[in-house]
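Q: here is my input, please return the structure:
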Amino acid sequence: MEFSPGILTWMLVAIAGLNLSISVFAFRRRGVRGAIPFAAIMVCVSFYSLGTAVRAASVTLPSYRIGTIIKYAGILLLGPTQFWFALVYTERSSLFNRRRWALLLAWPLGVFLLVLTAPAHDLLWNVQGFIRSAPVAEVARTDGPAVWLTYIYHFILAIITYLLIALIGLRRSDKYRIQVILMLIGGIVPLVGATILLYLMGPTAAWDPTAFAFTITGIVFAVALFRYDFLDLIPVARHKLVDVMADPVFVIDAGNRMIDVNEAGTELFLDQAKDPIGREASDLIPSFDSLKDDSGTHNSEVQIETNKGVRFFNTKETTLTDRAGTAVGSLLIFRDVTEEYRVKKRYTRLIERSSDIVTVIDRDGTIASVSQSIEEVLGYEPNELVGANFAETVHPEDQEEIRSELSNYVEEYGYSNTYRVRVSNADGEWRIIEAHARNLLNDPFVKGIVLNCRDITEKQEQKRELERQNQRLDKFASIVSHDLRNPLNVAMGYLDLLESEMGDEHNESLVTVQRQLDRMEDIIEDSLTLARSGEAVTETSETDLEVLAHDAWENVDTGEATLVVKQTLQLQTDRDRLLNVFENLFRNSIEHNESTDLTIKIGPLSDDFGFYIEDNGVGIPENEREQVFEEGYSTNKDGTGFGLAIVRDIIRAHGWEIRATESEMSGARFEILCVKTVN
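A: Model prediction:
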């Protein structure tokens, strides 16, 4: 291999060194986004220039081939590295995964293998020899289709690269536009050089203008990158921070003309048909003229009708100044607070529409705020009690207790308790209020003791009425027990005497009397149970349904019948009275069916609502299912007809419901709807 370098060779070597220096400079700033792909571009350009220099100085074909290999190493990788740079610049790197990169690099890598093995085939070109020798060596070469396809491949990648750069930058502010223009100029120069080389001089020409043009590209890009802080103030970052922001951002000059806007901002424009840049902001932004108050500052909140409905925004303006400190425009940010606004309004409406009175008092007991509901509950205007001491608004007999409680726990953050006090309404009537107090004095958003107050006057009156009713029922039961049992006991005593004194001829009459006295005993017993069954249940405990059913089963003569509990429930109930319900239902089923093949099943109606008791007996006719719960109704001549009436009253006393229906086995089924069941 022999070389005869001339001035052209040394110029190209110098250019290669310059490009390599730019690459090293960019690589040293590799921590900055985009530095690595730019450094790779300049390495490729260095190979391109160095290969051209080697070819120009070659004296023999083997040395010329070495220059061709070096040059094509730069050419073939230049297109993909430029495209890589464009993807990073426009934040589209995620579009290309490993598979797509492999497909993109398949052609240049395949062509490079052909370049390495070119002396052994004519798949790329056919070299006939030198047209002229060094220091401006040039060979006679006939290129095949693969060479021209390679140039087309790189031209397409170059065009795509600079189209991406142009599209991302044309709508930016002046600073970004300068960057884009410099980069486009830097890209056009080598494209012009390549066109001159291919159509006027030929691919083998020693005077390759493209090698020089790429040096201009490197310098121009370096200016764009570092003079304008491209890699530090990269448009990708702007795209991230501004373009894809959900909040509208507007840049407006001192004359209120639109200079820049992000995508979210364009959605608010009144007129979206024209390019917004340079137009009056008042013609584009809804209610722009009303944003500023008399002091010249923007209001904190604005309501705008959009294609997505009414939205609420907080506005913030930042004045933009030049290096001399002169105001040249403003940055206007609309922060979308629609969801926050709706939550706040929803919370306010819930408080306003609540039947509870929400009151906040300070450390001394002074009322700081009262919810709107006080007007409906007590008749006061919301602000009428603000400033008054809460303890002074309650009944004099309750004041000492409420003062003592609040003062004892005022220092305990989070403490809560419930009180019942009498409070006068606007008409001077005393109402019973249940107040749940919670200490939130240390909460920075509350700074007070919160009282949730509910008027329970009617509830208390109902409770007292139930207590009076229970007392009346107890009195009735006492009368029945004493005034009827005593004569009955006397009659039974005399019957025993008669049985010992009278002959056998009167046995049938005595048996009849005995049966009627026993029936009277049953009626008295059931009457007492019925009277007490209507007493409202005031105290309950947690009861297991399965355990209760088995206890009731043991208390009843069930013969050969079978009890099946499919699933248990935990009930809040008066256990003794519910036990009476099960006993009566079991007796009712046994008395009306043969016990030999009788099966009684118990199970839940649903996961959290009631239970059923059913059997496989003869069932209850549909037209009699409402009557079975009436007092005195019975199909058994020896029955009192009180059993299911007692069941009904006990169920109602719990606040539940019962209904009779048909089981899946065509027997009787009783469904108890328990609204207070727990899992």
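Q: going forward, measure contacts and count neighbours with C-alpha atoms only.
A: Noted.
Q: what helices or strands is the strand ranked longest in the chain leaning on?
A: What stands out as the longest strand in the chain, according to DSSP state E, is strand 309-321. For strand 309-321, the packing partners by 3 or more C-alpha pairs under 8 Å, 6 or more residues apart in numbering; DSSP states H and E come out as strand 302-306, strand 327-336, helix 338-353.
Q: what's the most buried one of the ones you listed?
A: Of those, the one with the most neighbours on average (mean count of other C-alpha atoms under 10 Å) is strand 327-336, at a mean of 18.
Q: report the angle between that strand and strand 302-306.
A: For strand 327-336 against strand 302-306, the angle by axes from the mean of the first three to the mean of the last three C-alpha atoms, to 10 degrees is 70 degrees.
Q: L451 - nearest residue in space that isn't next to it in sequence?
A: A437 (4.5 Å; C-alpha to C-alpha, 6 or more residues apart in numbering).
Q: now do the host helix or strand of the one you found: which elements does it pack against?
A: Assigned by DSSP states H and E, A437 belongs to strand 430-440. Contacts defined by 3+ C-alpha pairs under 8 Å, 6+ apart place strand 430-440 against strand 416-424, strand 448-455, helix 457-479.
Q: G51 reaches Y64, doesn't it?
A: No - counting by C-alpha atoms under 8 Å, G51 does not reach Y64; the two are 9.0 Å apart.
Q: of the two, who's got more company?
A: Between G51 and Y64, G51 has the larger neighbour count (other C-alpha atoms under 10 Å), namely 28 against 25.
Q: who's in contact with that one?
A: 66-72 (C-alpha atoms under 8 Å, 6 or more residues apart in numbering).
Q: what about 10 Å?
A: 9, 12-13, 16, 45, 64-75, 211 (C-alpha atoms under 10 Å, 6 or more residues apart in numbering).
Q: okay, and it sits in which element?
A: Per DSSP H and E: helix 35-56 holds G51.
Q: next, the structure of the following sequence, for comparison with the previous one:
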Amino acid sequence: MGMSDLTVGGIYIAATVIALYTGGVLWRHREKTAALPLSIAGFSSAVWSFGLFITTLPWGSVALSGITVVYIGVAVGLAAVFVFALEYTGRERYVTPTLLGLLSIHPIFLLGFVIFNPGDLFFIGLDPAAPIGVDQQWGPAFWLHSTYAYLLVLVTSLLIVERLVRTNRALYKGQAILLAAGLFAPLPMNAVFISGVISFDTTPLGFVIMCSLFAVAIIKYRFVDLSPIAREKVIDSVRDGMVVVDTDDRIIDINPAAERMMNIETSVLGASVSEVLNLSESVAAYEELTATTDTSELTVELGDVYYAIESTPIFDGRDRHVGWLFLLQDVTEQKRRERELEQQIEKLDEFASLVSHDLRSPINVANGYIEQTRITGDLDNLNEIERATERMEEIIDDVLELAREGQAVTEPEAVSVDTIAREAWDHTEANGASLSVDGDTKIVADPDRLTRLFENLFRNSVEHGTETKGDDSTPESLAITVGTADETSTKSTLYVADDGVGIPTNRTECSKTATRPTPTGRGWVSQSSNRSPTHTAGPSR
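A: The predicted structure is shown next:
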């Protein structure tokens, strides 16, 4: 073997080692999208280069066997790079047994022609005694094979370039450029050889360039970690925040809306999710959403903001789970409306409770007179029953008006507390209790609402004032007093007191307040619940 053989043989061995190493790195990540066929292409390049090294050996028969090894690498490598291009560009659905069968036709015929060379169609002659390697004189079958090979490599490169044009992410652009350039690099090197410009096969030099570019794609552009997952297909249909995460919990895509929601100012592509999520609530939500490969939804509260997050598993064309798509929607306004609705429902419940409370007095009065009528047959009781039903109708009309117009008193008038109190007492089932009014205070109020106010307070006194006084106390001993307190020049507080046992603080239901006329002669009556009452059951202090 001359010096030239040593030099060329060293180039071939170096190319073999580099291609083997690159194929091995890709093989370790073969579960990633497009990594397996690219790994096979790397190994095929190593076989091709090693076969060329064999052709430089000084033993004729051994050198000739190297030709067969070369074309084994050629046959497998061409099919592998085409399959890689389909998977990398999101066309995995085309990688079917039928397509693989069609791609295998060329390697079978190629190896058949190389090994048997029928009619000298592939090789017109082979000379192992050439200065460098084995001199090959090609027949028509070789040129047919070369045309097919060049077209397949060109189609492969165009597929990757097409992806390069479609993507708008710098990370994927870098990947696509390096991969397309790497796959194309052996082509001109091979063309230089078969055109006769150089006497030895320079294709392995293209393999060295190819593997170097693949190395940059792997290290700098994280090819094995960040293979594209059909970004365009999901981004076009998403108007809210979108984040794509792979199975290694690395962010491989994020749209501007998600970056704003997550307060991200710098690129996080390739970063771990744990590095980006700095709130425990966010981490817990991510772990819950990725616990299974099922679609799931979750609403997360982050400070004053609420996010509805939908997690959808992503599968490639071979039904392999490759990551998750997270859709983020700011639902803070929706949550605010829900809280307002809940408050309105609570108010409606309170309103219904008050209505029920107000109707109870006239209903009890009517029931009492009905029972007396049944016992005594005194039809005069019907007048009292009629008054009670009229009072219920008034309350119902008042409630309907409140429901339509709200609770504000718009037309108060001067009324006598004594008159209103005694009218309310007539609508109350007293059960033997007595009423006294301390003075005849004049106030400005809505007479109907003030009447209902007194009815409720009187009933509370009657119902609760004698519950647990003991055996020495009877209903007849309960005395209820209406009076005023805390008088000033502009207002005073009305109170209803009794000498009963009182209402426990945890059962206080409502509070009613009325004001004395202001110097301008106007005032108001307000209704409230669950506040400190101006009506107090129990001994007056």
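Q: could I get the TM-score for this pair?
A: TM-score of the superposed chains, computed with TM-score structural alignment, normalised by the length of structure 2, equals 0.48; 303 aligned residues with a C-alpha RMSD of 4.4 Å.
Q: related to what we said a few turns ago, turn the helices and strands packed on strand 430-440 of structure 1 into CSV, including mean neighbour count and distance to E499 of structure 1.
A: CSV is the format used below for those (neighbours: other C-alpha atoms under 10 Å; distance: least, C-alpha to C-alpha, whole Å):
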stretch, mean neighbour count, distance to E499 of structure 1
strand 416-424, 17, 65
strand 448-455, 23, 66
helix 457-479, 14, 30
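Q: of those, which is nearest I168 of structure 1?
A: strand 448-455 (54.4 Å; C-alpha to C-alpha).
Q: that closest one to strand 416-424, inter-axis angle?
A: Using the same axes, to 10 degrees: strand 448-455 of structure 1 against strand 416-424 is 60 degrees.
Q: show me the contacts for the residue lying closest to Y307 of structure 2 once chain neighbours are set aside.
A: Spatial nearest neighbour of Y307 of structure 2, chain neighbours left out: D330 (4.7 Å); criterion: C-alpha to C-alpha, 6+ apart. Listed by C-alpha under 10 Å, 6+ apart, the contact partners of D330 of structure 2 are 240-241, 261, 299-300, 305-309.
Q: what separation do you get for D330 of structure 2 and I235 of structure 2?
A: 18 Å (C-alpha to C-alpha, to the nearest Å).
Q: same check, this time on H464 of structure 2
A: Distance from H464 of structure 2 to I235 of structure 2, by C-alpha to C-alpha: 67 Å.
Q: repeat that for M242 of structure 2.
A: 8 Å.
Q: so if I had to pick from these two, which one is more boxed in?
A: The residue with more neighbours, out of M242 of structure 2 and I235, is M242; 22 against 16, by other C-alpha under 10 Å.
Q: assumed that one was part of a helix.
A: No - assigned with DSSP: H, G, I helix; E, B strand; the rest coil, M242 of structure 2 falls outside any helix and is strand.
Q: check contacts around it.
A: 234-235, 253-259, 309-310, 325-329.
Q: before we move on, back to that, burial count for the residue nearest to L451 of structure 1?
A: 22.
Q: what about the helices in the stretch 151-300 of structure 2?
A: Here the stretch 151-300 of structure 2 has its helices, by DSSP state H, counting those that start in this stretch, at 170-184, 186-194, 203-219, 231-235, 256-261, 273-276, 280-289.
Q: can I get the ones you listed in CSV including distance to F113 of structure 2?
A: Formatted as CSV, these follow (distance: least, C-alpha to C-alpha, whole Å):
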stretch, distance to F113 of structure 2
helix 170-184, 26
helix 186-194, 18
helix 203-219, 21
helix 231-235, 43
helix 256-261, 56
helix 273-276, 54
helix 280-289, 56
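Q: those: which one's closest to H106 of structure 2?
A: H106 of structure 2 lies closest to helix 186-194 among the helices of the stretch 151-300 of structure 2, at 18.3 Å (C-alpha to C-alpha).
Q: show me what counts as buried in the closest one.
A: 186-187, 189-192, 194 (16 or more other C-alpha atoms under 10 Å).
Q: between the helices and strands packed on strand 309-321 of structure 1, which one is nearest to A56 of structure 1?
A: strand 327-336 (55.6 Å).
Q: just checking, what packs against the closest one?
A: On a contact count with 3 or more C-alpha pairs under 10 Å, 6 or more residues apart in numbering; DSSP states H and E, strand 327-336 of structure 1 meets strand 249-253, strand 258-261, helix 263-266, strand 302-306, strand 309-321.
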